[in-house]
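Participant: sequence plus the predicted model coming up.
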Amino acid sequence: MALAGCKVSAPFGGRREEPDVVTPARQPPEAIPTSVFRTLRFQLIAIVVLTVATVLAVSQWVDTRLSERAEERDLQERALLALRTVASLWGRTELEALRRQLVAINEGDREITAIDIFGLAGGRPEVLLTTRDAPEAAAGTLTPAAATQLARGSSMTLDRERIGAGVWRVAVPLRRDGAFVGAAQVELSLDELARLRRRLRVIDGAILVCSTLLISFALAFFLERRVARPVAALVAGMQRAESGELGVRVEAARGGEFAFLAGSLNRMLSRLEELTAGLESRVRQATRDLAEKNRELQQANQRLWQAQLEIGRSGRLAALGQMAATIAHELGTPLNSVLGYTQLLRRQPWSADDGEKLAIIESQVQRMIETIRSVLDRTRDRELHHAPVSLGPLVAEALTIVSSRLAGREVALQSLVPPDLPPVPADAAALRQVLLNLLTNAIDATEPPGTITVSAVVLPQNGRPGRTLELTVSDTGHGMAPEELRRAVEPFYTTKAPGRGTGLGLAIVDHIVRAHGGQLEVESARGHGTSVRVRLPMEES
């Protein structure tokens, strides 16, 4: 620029994303209409042109008046010269010769229309000699008042009362031997003077119009380059600064008020840019500090929420511990006796079908004993024994155990576990308990016809510290409402009919998964079934 121009999941080591800091959009400045500059330029030009035109008009009027006065004086002097000639010839030349000389004088000056000589015998002017074709036309041209004025010693009279008729009359006295004997009068035509005046006025008007136009164009060009462009540059710079471009600078021409204004504006913008940069730096730092405080507060709230959940869970676990101790005392000895006799029976020869049934009885009794131990372990935090566990056989075993519950029901069990799935470091008994609890819940929630699917996959890292195995048990059952979903892993909370559930299945699963360093995630919607995902780390921590 120139001047001159919905999910419920337990935590798994993730972090909460902070919301971006949103800054309000800067509104663009209101544009100054171009008509403002045009109006300013027009006003400046109009004021200067009117001033100059007025001065020119006054000066020309004065000059015209002076020229007219000069013409009048010249005309008067010529009349007096002619009259002095007449006076010198009066009395020394005969009348006929005098008349010829008067006619010659009359014809020699085009402004002189007539020369008259009057006698003043008896006090009234009498025409003695005239150059007029009709002598009687001269009668009365010398007024008595003029004659009286000449008789009293005036050297000249000028009749200007009839200037409207375009005629002047100049008279001088005629003396003989010092005595006043008559008067000589010259009649002058003002037509030439009037034509000269009109010509002067036309010339003066043309000069005035041309001068006004020339001055207007010159002023418009000057104001455009020296005023309008600098003002437009300053306004454009201020508008860009107002829109947020504090780095804009206005180029300044050397010298002048606009250069001073441009320099002052540039210095102000530099100072504003420095202050804004400092302020923005402080705001960014304050925003970072506030975001850090918010993260700390959110983490504290999360820890408080977890602590409250643990307190509630601990209260329920206290009751569970008392109940577990009673169960272990009342059921432990009979179950051990049943298990012992079952093992003795299996040592005897049986048919294959009977042997398989005895094996199921033995495994179910062991499951009951393991369940009692699991409940006790939940209250005692029993140490898990991690070892590589192949998930395929474990899933097949669990499906075989629960398949007896589906006899005669149109509910299908299917396993989508890949045979080449790598082993996962876990406690096999605990992982079997997880599968059995999830399958039992799925069977209870699925009405025929329906499908229960067990699948497993190794998830990509995607920013996680290591590989993760995801085990999913999904069903096509009735699902859960959002309120039920939020309380799904609470101990003793169940959606089953009274007498069909204790509300410990998912709570035990959640406890086991947490003990393995994993994550439990439940997805469910009313009428669309439920999917429970267990994510376990593939490497021991």
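Facilitator: Happy to help now that I have it. Residues are numbered from 1 along each chain as shown.
Participant: C-alpha only now, for contacts and for neighbours.
Facilitator: Fine.
Participant: now do the strands in the stretch 101-250 of the chain.
Facilitator: Secondary structure of the stretch 101-250 of the chain (DSSP state E, counting those that start in this stretch): strands at 112-119, 126-130, 157-159, 167-176, 179-189.
Participant: ranking the ones you listed by burial, who's on top?
Facilitator: For those, average neighbour numbers computed from mean count of other C-alpha atoms under 10 Å are highest in strand 112-119, which has a mean of 23.
Participant: ok, structure two:
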Amino acid sequence: MGNSPGPFIKELLGRKLRRSVSLKLIIAIGSLIFLGSAVFWVGFVIRGENKYLQLSIEHAKDYLRLSEVALRSCMLKGQSHRIEEAVRDLGRSEVFEEVSVVKHPEGSIRFTSSDKKGKTIHKDSVECKLCHENPSGPGTEAYRVERLDHGRKLLLLRAIRAENNCTARCHSGASSPVLGFVEARYSLTPLDRTLKEQKVATFVFGFILTAVCSGVLCIILWNILIKHLYTLTDAMEAVRKGNLDVKVSITSRDEIGTLAQTFNSMIEELRDARKKLENWAKELEEEVKKKTEELRRGQEQMVHTEKLASLGRLAAGVAHELNSPLTGIVTFSHLLLQRIPPERKEDREDLEVIIEQAERCSKIIKGLLGFSRAMKTEMVPLNINSTISKVLDIIRNQAKFHNIKLITDLAPELPEVVADPSQLEQVYMNLIINAADAMNDRGELRISTRKVTIEGQDFVEIEFSDTGPGIPPEHLDKIFEPFFTTKPVGKGTGLGLAVTLGIVQKHGGHIDVKSTPGKGTSFFVRLPAKKEDAEG
């Protein structure tokens, strides 16, 4: 949000009035300002009117007093014609519209600037009532504002009192101290015109001042309240849409700042909670995948074990049925080969082929018998390093391993495992021979042992790593299937790794394979450690 109230105006125009808190605040405060200003300016105008009216009255009174002094001077001198002229001049002045001298108590008009000379003022007239109802008593000054069709007029009365220097010739036999009155009418039209202009100017100024104050108030409200409310509203809308990275930047130390800090803290807690939920969901997903993979592997192992068991039973039966005939074929073929003279070369070659193929069948039968025997176990505690050393002593002097560099890295103080020694030796032998075949009887074979812990359980791990060509990725999931082999025809039966996997699984372990084409293959045999040794 910017610092300009422009978005505020757009907000007021774009949202429904009943839903705009800012507009409600502006209307409420603006109404208070308007009412307060109206009361103030009306009072100000009324006070101004009264003040100017009072000034006009005092001005008229002062002028009338001076006029009364001048008339009294003429009366004392007995200059009636001068009185007539003075009254007429006063009526023509800028101050008074009409001036008359009334004799008391007859009420006859003796001198006047109008055409009322000789007329009599009755006791019920406005002039008489104004004088006699005067709170200061009759015979003093009195005034009254008259509202006529053509404007307001000020009626002034001033008593002409008998004094010691009055001559008997003028007022002989007068019993009242009041000899008469000077009556004057003062037009308030110029004053009313001036007051009207001032009233209009005052209200225009008041309206402008109220508008300016309201505008300033809007800007102040925008900067200290409404802008921050919109910032919070936008942030909440962003949170509603799922954006928890939003942060409200309000640095004020008032309630709005506290609200912003609370909002930021709440968003941070929500963000942490969402991260935890995401982590939990990810962990749960990984755990589900892991358990699914374990179930899949377990199912595959069960199927594989069942296949091996069935195959083992079949292999035992087939091996026993075929072993005796093949032994006879090989024996009598050798006897027949001895009786055939050397010159019958073709016959001897045919017999040699028969002997070779029969011996191949015999080798397969031996593999089947070994496979069937692998199904029977005799479990005893043993040391892995000892069984490996025993197997290595057997193969070191074989011609097949003369060009293979055997490297051992056997960890000392390994925990014992509970296993069948002969079957483990068969596992080692199968993996070592497979490595030698993969390297074409030359290369480097590393055998290492170590203790590992997987999911809180201790295992003894035996690693067989060769420098052969590696296993193609598309064959990795098939190498443990019975009769699957990548060796040339006549070089392998495809039972070695199947027998190896069956033995390891029967011992509660598992085998992992890592192979890089062109660099070599590593087999990892993991057997569960004996519990007493693992705990020790």
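Facilitator: Thanks, I have it. Being a predicted model, the structure only gives us computed values, none of them experimental.
Participant: if we can go back for a sec, columns distance to A291 of the first structure on top of the strands of the stretch 101-250 of the first structure, output as TSV?
Facilitator: Converted to TSV, those look like this (distance: least, C-alpha to C-alpha, whole Å):
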stretch	distance to A291 of the first structure
strand 112-119	110
strand 126-130	122
strand 157-159	107
strand 167-176	105
strand 179-189	106
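Participant: name the helix or strand for T342 of the first structure, please.
Facilitator: For T342 of the first structure, the host element (DSSP states H and E) is helix 257-346.
Participant: list the helices and strands that helix packs on?
Facilitator: Where contact means 3 or more C-alpha pairs under 8 Å, 6 or more residues apart in numbering; DSSP states H and E, helix 257-346 of the first structure is packed against helix 229-242, helix 352-380.
Participant: make TSV from those helices and add distance to L471 of the first structure and mean neighbour count to it.
Facilitator: Formatted as TSV, those follow (distance: least, C-alpha to C-alpha, whole Å; neighbours: other C-alpha atoms under 10 Å):
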stretch	distance to L471 of the first structure	mean neighbour count
helix 229-242	60	19
helix 352-380	21	16
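Participant: make JSON lines from those and add distance to G166 of the first structure to it.
Facilitator: What follows is these, written out as JSON lines (distance: least, C-alpha to C-alpha, whole Å):
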{"stretch": "helix 229-242", "distance to G166 of the first structure": "57"}
{"stretch": "helix 352-380", "distance to G166 of the first structure": "139"}
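Participant: hmm, back to that, distance from the chain centre to the helix holding T342 of the first structure, please.
Facilitator: 38 Å (C-alpha atoms, centre = their mean, to the nearest Å).
Participant: that helix vs helix 352-380, what angle?
Facilitator: On the basis of axes from the mean of the first three to the mean of the last three C-alpha atoms, to 10 degrees, helix 257-346 of the first structure is oriented at 130 degrees to helix 352-380.
Participant: still on that earlier bit, which one of the helices and strands packed on helix 257-346 of the first structure lies nearest to T212 of the first structure?
Facilitator: Of all those, helix 229-242 sits nearest to T212 of the first structure, with 23.5 Å by C-alpha to C-alpha.
Participant: can you spell out which helices and strands pack onto that closest one?
Facilitator: helix 257-346.
Participant: between helix 229-242 and the helix it packs on, find me the angle.
Facilitator: Between the axes of helix 257-346 of the first structure and helix 229-242, defined by the same axes, to 10 degrees, the angle is 20 degrees.
Participant: who touches T212 of the first structure in this structure?
Facilitator: With contact taken as C-alpha atoms under 8 Å, 6 or more residues apart in numbering, T212 of the first structure is in contact with V49, V52, A53.
Participant: so who does the last one touch?
Facilitator: Right, A53 of the first structure. When contacts are counted by C-alpha under 8 Å, 6+ apart, A53 of the first structure touches L208, S211, T212.
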